[in-house]
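Q: Okay, here's the prediction I keep looking at, along with the sequence it came from:
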Amino acid sequence: MNQRDLIGVLRRGRELLPGDPAFGDPLSVTGPGGARAVARAADKLVGDTPSAAREIGFGALQVWQAMLERMGRGKGSQEVTVMFTDLVAFSRWSLSAGDEATLDLLRRVAKAIEPPIAERGGQVVKRMGDGVMAVFPSADPAVRAAIAAKAALGEVEVNGYRPRMRIGLHTGSPREIGGDWLGVDVTIAARVMEAGGNGNTMLSEATLDGLDEPTLAELGLVAKPYRRSFFAAPLSGVPEDLRIFRLSGA
C-alpha cells in the first residue's frame, strides 16, 4: 500500500471515530489557524502536508475533544456567538488575478469588514486567507456586525471585481484555549457558513433565539428557514436537528 492509499484508509477510518471527522480541515475547529494550544502544536510535530502521521494525530485530537464533550468538559463557561466569513469563489478569481491584485483585495476586505466587527464588541480570533473567525458576547451585536460588514464590503472593488461574502453565525459555549476557541460550537458556526452558498448571511436557531426582539425589524430583515437542496452534501460534524436560517431583506 502506498502513502496516498494509506492516508485514504486513515481518513475513512476517522469517520468511525467519536467526534468530528473533519477535525483538521479549513472549516473545522482545527483547520489552518486552529486551537493554538492543541492543533497548532500537532501541526508543528507532524507538518501540514498530507501524511499518515498527520491523520493519526488529528484522529487522536478528534477523539480527545469528543471525550471532553461527553464528560461535560468540552464546553466553555460563557456563551458567545461565533462568526465565520468567507469570500465566494475567491480562489478561482485569485488564480487569474495574480498575487498583487489578490493581496490588494484581501487588504481592502480586511479594512472593510474588521472595523464593523470591533465596533460592535467582536474580536477577530483569526484570519484564514479570504475569511475570518470572530466571537461576540451575544447574538445581537454579531448580527448587526455581519450586516454592517457586508454593507462595507459592497464598496470594495479591485480591477472591476466586487467580492461577495457569505457569513455564518452560531451561539454556544466553546472553550477558549490560548486565544483561540475549540469545540463543537465552533464547528457548527463554520458549517452554518458553508450553507451560505453564493453570499448569504446564515444563522443557527440558537443565534436567532438570542436576538433582541426588534433587531431584525430594525435592520429590515426576516429570517427564513434554510432547506438543503436535494443534491447538496449534508453538513458534517453538526447535530442532526440543527436548524439554520437565512437572513433576507424584509
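A: Right, received. Where do you want to start?

Q: From now on I want contacts and neighbour counts done on CA atoms only, so please keep to that.
A: OK.

Q: Give the next helix or strand downstream of the helix ranked longest in the chain.
A: Longest helix in the chain, counting residues (DSSP state H): helix 99-119. Following helix 99-119 in sequence order, the next helix or strand is strand 123-128 (DSSP states H and E).

Q: where does the residue most central in space within the chain fall, helix, sheet strand or coil?
A: Taking C-alpha atoms, centre = their mean, the centroid of the chain lies closest to residue 190, which sits 2.8 Å from it. Under the three-state scheme (DSSP: H, G, I helix; E, B strand; the rest coil), residue 190 adopts helix.

Q: Take this one as well and set it beside the first:
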Amino acid sequence: MKQPLADAPASDAGRLQVPTAVLPLAFGVLGLVVAGAALALWVIPAVPRLTIIGDELVGLSYIVAGTIAWLRRPSNRIGPAITGAGITWFIGDFVFVPNAVITALAYALMWLPNLFAAFILLSYPTGRFFSPAARALFLTAVAVSAAQYAVRLFVLDATGDYGCTCRNPFAVLPNVALYDVVMLVTRIVVVLITLVTLVLIVQRWRHASPAGRRQLAPVLFAGAVGLAAFAADITAYNLTKASADAGALGVASVTGTLLVLARTAVPLGLLFGLVRTRLDRALVAQLIVQLGQAPSPERVDEVLAATLHDQTLRVIYWSPAARAYLDGRGRLVEPSAGEGRAIRLVERDGSPLAAIDHDAVLTDDPELLTSVTAALALAVDRGRLETMVRAQAEDSRSFPTGRVTLLYSDIEGSTALLDRLGPRYADLLAEQRRILRGITREHGGREIDSRADEFFAVFPMGSTPLAAAVAIQRRLRDHEWPEGATVKVRIGLHTGEPEIGDEGYVGMDVHFVARLGSAGHGGQILVSQAARDANAGELDHDDLPADFPPPRLAK
C-alpha cells in the first residue's frame, strides 16, 4: 500500500524555510540585475531599440514567473528552469557591446535559453522527463548546442553580427568552411529535434487523462507554438542566411518576431496555471461546506472529483469493524495504485479514516491535494462524531408534527453476534448505526433514537421512507462485516400522527411500528397499510429476498 509522506516537524520546517526562499530570491535578483544591464545598452547607438524592449518584456516575464514557481515548489526543477531561461534570455543583447571579449561570448552563447525551454517542455509539470525518449532528446539537444557554442567561440573568426568591428579573441582554430558546415548540420539537427519534440508533446497530450491534459495545457500548448515558430526561424535562416536577432528584414525577421511572441506565452501560461491553482484552492472552501452537509458516498465522490477535476476519482472508507477499507456500498476494497493511479491516505491522529484513489497526475499539485484531503478528513471525522452525539442533539430539536412515517429496525440475532465478536461488536454496532443514519438523511428522514441494536427514525410527508428501507437492506447485505459476520435487520414502517412528549414521540403509532418491526425476520421489511397508502409508488427491490417465514406474533 502506498503510504503518504510524513509531515516534517514544525521546528524542522521553520529551519528549512529560510534557505529554500533565499536561493530563488537570489536568482530572481540576479535576473533583475542582468535585465538592468541589458536595458543600459540602450545608450549604444547601434542597439535596436525594439529588440531591447522585446527582450526586457520576455526576459522579465520568465524571471518573475520562474521565481514565483521556484518559491512555491522548491523541489521542482521547473521554477529554476524558467528563471534560467529568463536570465539567459538577455545574453543576445550583449552582442552589441563594443568589446571583443563580451560580444564574442554573447554571440557564442546567445541560444542558451533554447536549452532551458526544451527542458521545460520535456519535463513539465514535475521537473522530471516524462519518458526515456524525452530524456534522450534533451541530451541530444545539449550535445548539438555544445557543438554550436564551440564552433562559434573557437572557430568563428568574425561576423557582421558582432557589435564591434573586431575579431573573435577566442578563435584558436579559425576556419570559415568548417564553421559553415558545422552550423548548417547542427541547425538541421535542431529543426529535427524541434519536430520530434512537437510529436512527443502531441503524443503525451493524446495519452493523458483529463486531469493530466488540464495540467499540461497552459505551458505545453504555448511551448508547442514557440517550437513551431523556432523551427520556422531556423528554416528561414538557412534559406536566407539572415539573422533575425541582428534586425534583418524579410522572412527571418518576421519569424523571429513570432518566435519572441510565442516564447512570451510560456511564462504567461505558467502564471495562468498558478492563478488557476489558486482558484482551485478557493473551491476547497466550498468543498468543506458541501461535505459538511453529510452527503452520500456517491455525492462525496462527485464533489471531490469536481474540485480536483478528476472524474475517475473514488473514495474508500476505513471500517473499524471490518478493519479494512470499504467502498461506498460497503464492499471490501484493497487500496492499491494501478498504472496511472495514486492512493492518498486520509488519517486523523495516525488512525485511518479513508483513502482517495485518484489520477497520479494530481500528485504534481501536492498543496491542493493536501487541502482536499484535510477537508475529507474533517467530514469523515465529523460524521463519526455525529454518530455518538446525534441522539442527544435531536432531543433539543422539534420533531416533525402531523402525519409522518415511522421506521423501526433492530438486528436479528444480535446476542449471537455479541457472543461471536466480543469487544468488536461495539464497532459493528457503531458502523451499522452510521449506515442507517446516513441513508435516513439521504431520503429526507431524521433519527429519533437508537438504543442497543434498535433504531427509530421519522420521515415527514414528501420524503421517501420506503426507498430508505430498501436502501438499508441492500447496504447492510453488501457491506463487509468483521469475521465474515452477517448483519440482518428487520424493519417496520407505519404512518400515523403520533404525539410528541418530553422524550419524543409517544402513543399507539410508536408502539405499533415497534411491534411491526419486531414481528419480521432479518432482511425483511414490513409495511402497514397506512404506510403503503401514504407512500404509494413502485420500488425496485427484486434483488432483495421475498420469501420469509410468517411474521412472529406478539405474545
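A: Arrived safely. All figures in this text were calculated on a predicted structure; none of them were measured in a lab.

Q: Can you calculate the TM-score here?
A: With the length set by TM-score structural alignment, normalised by the length of the first structure, the two chains reach a TM-score of 0.55; 156 aligned residues with a C-alpha RMSD of 2.9 Å.

Q: just to revisit the earlier point, show me what counts as buried in the longest helix of the first structure.
A: In terms of neighbour count (16 or more other C-alpha atoms under 10 Å), helix 99-119 of the first structure has its buried residues at 102, 105, 106, 108, 109, 110, 112, 113, 114, 115, 116, 117.

Q: Just give me how far that helix sits from the chain centre.
A: Mean-position distance between helix 99-119 of the first structure and its chain equals 17 Å (C-alpha atoms, centre = their mean, to the nearest Å).

Q: Mind giving me the packing neighbours of it?
A: Counting contacts by 3 or more C-alpha pairs under 8 Å, 6 or more residues apart in numbering; DSSP states H and E, helix 99-119 of the first structure packs against strand 123-128, helix 139-153.

Q: Among those, pick out the one with the most neighbours on average.
A: Among those, ranked by average contacts under mean count of other C-alpha atoms under 10 Å, first place goes to helix 139-153 (a mean of 21).

Q: Give me the angle between that one and helix 99-119.
A: Here helix 139-153 of the first structure points in a direction 150 degrees away from that of helix 99-119 (axes from the mean of the first three to the mean of the last three C-alpha atoms, to 10 degrees).

Q: tell me what helix 139-153 of the first structure is packed against?
A: Looks like helix 139-153 of the first structure contacts strand 80-87, helix 99-119, strand 165-172, helix 205-210 (3+ C-alpha pairs under 8 Å, 6+ apart).

Q: Distance check, the residue nearest to the centre of the first structure against residue 176 of the first structure.
A: 16 Å (C-alpha to C-alpha, to the nearest Å).

Q: before we move on, what about residue 52 of the first structure?
A: Per C-alpha to C-alpha, residue 52 of the first structure is found 29 Å from residue 176 of the first structure.

Q: Skipping adjacent residues, who's closest to the residue mapped onto residue 106 of the first structure from the second structure in space?
A: Under the alignment (TM-score structural alignment), residue 106 of the first structure maps onto residue 429 of the second structure. Nearest residue to residue 429 of the second structure, sequence neighbours excluded (C-alpha to C-alpha, 6 or more residues apart in numbering): residue 453, at 6.9 Å.

Q: what about that neighbour, neighbour count?
A: Residue 453 of the second structure: 16 surrounding residues under other C-alpha atoms under 10 Å.

Q: Just tell me what it corresponds to in the first structure.
A: Checking with TM-score structural alignment, residue 453 of the second structure has residue 130 as its match.

Q: Was I right to think its match contacts residue 86?
A: Yes. Applying C-alpha atoms under 8 Å, one finds residue 130 of the first structure in contact with residue 86, separated by 5.9 Å.

Q: Now for whatever residue of the second structure lines up with residue 188 of the first structure, how many residues are close by?
A: By TM-score structural alignment, residue 188 of the first structure lines up with residue 512 in the second structure. Residues near residue 512 of the second structure, counting by other C-alpha under 10 Å, number 19.

Q: how much space between residue 512 of the second structure and residue 301 of the second structure?
A: 39 Å.
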